[in-house]
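A.B. asks: would you be able to build a 3D model of this:
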Amino acid sequence: MKRIWSLTACLTLCLAWSSLSTAAPTVLEIMEKMNDMENLGVDATAKVKITEQKPDEGVKVIEMVYYRRDRDDSYLIVMIAPDTDKGNGYLRVGDNMWMYRRNTRTFQIMNRNESIGGTDAKAGDMEKKKFTDLYEPVLDAQGKEILTEETLGKAQIPVYRFEVKAKVKDVDYPKQIYWVRKDNFLTMKTESYSLSGTLMESAYYPKYTTVEGKFIPQQFIIVDEFEKGNKSMVEISGITLQPINDDIFTKAYLENLSK
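C.D. replies: As a prediction, this is how the structure comes out:
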């Protein structure tokens, strides 16, 4: 799994309901809608379970508690399973990110594309998404955005399909293709490509849940297209949208958990 939405894949997508005009939106307008959907406007707490399956390594299960505060781009991840990782953590405040190791009680500066918990999840997957800051529309030979209207899956859900390319270097993939619902702009599927154009992974978002009017992915599946047979399932539960004490987003909080 090269990209977990975050929560971002990996934690949150919230739904901004609005009526659509008869004309199809541009790719940039769709991206801006996705930005709006992922801005919760409130603090969020959830439990995240990542189950990774690799033919040569078996099954690995990672569990964590995830705290997020959008107003200053902060988050905290506390590992709770397996026991070897319990107490380790990842902290972001503003533009600064640190990895904490319980056994040495030390912090290490990290970047957006570094691993979380030894998995293929990245630090950037956990932050509040700024889609239009990280990506821009791909243009065809005539200088037009690559945007089509299609249907997806057995239910034949109407979607917009569009392509984007990275504007910054510290993202997992320089090119991505999105399938986004036409009625509410929820992501249904993504494909991620290397600089050479090789398909590296596909991601599917079959389940969403609503919490206080926000739409949040409850489950999504990542398929490794490069190393066949590798796949991951991310499950999000126990979601609450309530204020979080400022002390949570501090190095001292992680250190106190180790005592």
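
A.B. asks: going forward, measure contacts and count neighbours with C-alpha atoms only.
C.D. replies: Fine.

A.B. asks: would you agree D56 falls within a helix?
C.D. replies: No. Under the criterion used here (DSSP: H, G, I helix; E, B strand; the rest coil), D56 is coil, not part of a helix.

A.B. asks: strands along the stretch 1-150 of the chain, start to end?
C.D. replies: Secondary structure of the stretch 1-150 of the chain (DSSP state E, counting those that start in this stretch): strands located at 44-54, 58-69, 74-81, 89-93, 96-101, 106-109, 135-137, 147-152.

A.B. asks: to compare with the earlier structure, here is another sequence to fold:
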Amino acid sequence: MADRTNTTRRLAVLLSAAILLTSAAATAVAQQKNDPRALAIAKNFEEKLNLEGLDITNTFNLVQKKPGEADRVLQIKVYRRDSANVFTLIFQYPPSEKGKGYYRNGDDLYLYLPTTREFVYRNRKDDVGSTDVRTDTFGRLDLEQQYWITSAGQEQVAKWTTDVIKLDARQLDVSFPIQKWYVRKSDGLPVKVENFSASGTLLRTIYYVDYSEVAPGKYLFTKLLAIDNLQPGQKTYITNENISTDPIPDYVFSKAYLEQVSR
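C.D. replies: This next block holds a predicted model:
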């Protein structure tokens, strides 16, 4: 009888603890909110980098460097339509990667594997071609939907004075749970992004080296450097060329198109 009573008491204690933890977690979530100034900074650069009203075709060249290894070179053709939140990425080089591709429609992202002719569902954590760059680097930004956004002061990055905003994930499907964006005061464009684990470990650092104005007030990065902070000396350079704003046929934004061009 005593054992049964003790067991009941232990269960009651555990249940109470679980209720308290759940309540605390709910309270913490409820207390999270966006800082209006930080949110305005994010909205300003999203307005510049999101290319609604334009179709964009371009070619990215990625060069990944690892200490003691030969450079790894990838070439990817990108078709992008931000008004529909879609993009199609097709690997052009090397031959071992040619025909692979990504298709994103809203929050749904698929990797196409021509060797097996199958589409594999992926998420924003996917590294493009096993480089130091993730797929959401190439598409439309929607930071407020994914993160709580707060101010983190000002810092100097190279010759630029920047506003720093901190992003804490508000949903699971994000590329990194914590980010810091360094935004130039001179033109409101990001110059640096730091990506952290949930515990605060710095994982990767992105430098936006240069931009091209593809339409009045609309910008696309043309040079980017991604550094792996967990692997000393490992980094990926990206250059962007053959940028076009000509209309793209609707069928390009489909799984069928990836299957067609890989044959």
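
A.B. asks: what TM-score do the two superposed chains give?
C.D. replies: After superposition, the two chains reach a TM-score (TM-score structural alignment, normalised by the length of structure 1) of 0.81; 226 aligned residues with a CA RMSD of 1.8 Å.

A.B. asks: closest to Y208 of structure 1 out of the strands of the stretch 1-150 of structure 1?
C.D. replies: strand 44-54 (14.3 Å; CA to CA).

A.B. asks: superpose on structure 2 and give me the mean offset of that closest one.
C.D. replies: Strand 44-54 of structure 1, aligned to structure 2 and superposed, deviates on average by 0.6 Å (mean CA distance after the TM-score superposition for structure 1).

A.B. asks: what's the matching range in structure 2 for that strand?
C.D. replies: Mapped onto structure 2 using TM-score structural alignment, strand 44-54 of structure 1 covers residues 56-66.

A.B. asks: list of residues touching that stretch?
C.D. replies: 71-81, 131-132, 233-248 (CA atoms under 8 Å, 6 or more residues apart in numbering).

A.B. asks: and for stretch 235-243 of structure 2?
C.D. replies: With CA under 8 Å, 6+ apart, stretch 235-243 of structure 2 has contacts from 56-66, 131-133, 221-228.

A.B. asks: repeat for stretch 195-213 of structure 1
C.D. replies: So stretch 195-213 of structure 1 is in contact with 1-2, 14-15, 173-175, 187-194, 215-226, 239-241, going by CA under 8 Å, 6+ apart.

A.B. asks: buried residues in it, which are they?
C.D. replies: Neighbour-count burial for stretch 195-213 of structure 1 flags 199-205, 208-209 (criterion: 16 or more other CA atoms under 10 Å).

A.B. asks: before we move on, what about stretch 96-104 of structure 2?
C.D. replies: Applying 16+ other CA under 10 Å to stretch 96-104 of structure 2 flags 97-104 as buried.

A.B. asks: burial count for the corresponding residue of structure 1 for Y147 of structure 2?
C.D. replies: Applying TM-score structural alignment, one finds that Y147 of structure 2 aligns to Y135 in structure 1. The number of residues packed near Y135 of structure 1 is 20, by other CA atoms under 10 Å.

A.B. asks: does Y135 of structure 1 touch V164 like I think?
C.D. replies: Yes. Look at Y135 of structure 1 against V164 with CA atoms under 8 Å: they come within range, at 6.0 Å.

A.B. asks: for the alignment partner in structure 2 of F107 of structure 1, which non-adjacent residue is spatially closest?
C.D. replies: In structure 2, F107 of structure 1 lines up with F119, judged by TM-score structural alignment. Leaving out its chain neighbours, the residue that sits closest to F119 of structure 2 by CA to CA, 6 or more residues apart in numbering is Y112, at 4.5 Å.

A.B. asks: run a quick neighbour tally on the one you found.
C.D. replies: Number of residues near Y112 of structure 2 (other CA under 10 Å) recorded here: 23.

A.B. asks: residue contacts, it?
C.D. replies: 100-103, 118-120, 258-259 are the contacts of Y112 of structure 2 under CA under 8 Å, 6+ apart.

A.B. asks: so how far is stretch 242-253 of structure 1 from its chain's centroid?
C.D. replies: Counting by CA atoms, centre = their mean, to the nearest Å, stretch 242-253 of structure 1 is centred 22 Å from the centre of its parent chain.

A.B. asks: gap between the two ends of that stretch?
C.D. replies: Taking CA to CA, to the nearest Å, stretch 242-253 of structure 1 runs 19 Å from one end to the other.

A.B. asks: show me how far the longest helix along structure 1 is from its chain's centre.
C.D. replies: Scanning structure 1 for the longest helix, with DSSP state H as the assignment, gives helix 27-38. Relative to the chain's own centre, helix 27-38 of structure 1 is displaced by 15 Å; criterion: CA atoms, centre = their mean.

A.B. asks: again, but for stretch 214-233 of structure 2
C.D. replies: Centre-to-centre, stretch 214-233 of structure 2 and its host chain are 11 Å apart (CA atoms, centre = their mean).

A.B. asks: again with stretch 113-120 of structure 2
C.D. replies: 23 Å.

A.B. asks: check what contacts it and list those residues.
C.D. replies: 99-101, 110-112, 259, 262-263.

A.B. asks: mind checking how far the residue nearest to L51 of structure 2 when sequence neighbours are not counted is from K235 of structure 2?
C.D. replies: Distances taken as CA to CA, 6+ apart place D82 nearest to L51 of structure 2, at 5.6 Å, with adjacent residues excluded. Distance, D82 of structure 2 to K235 of structure 2, using CA to CA: 28 Å.
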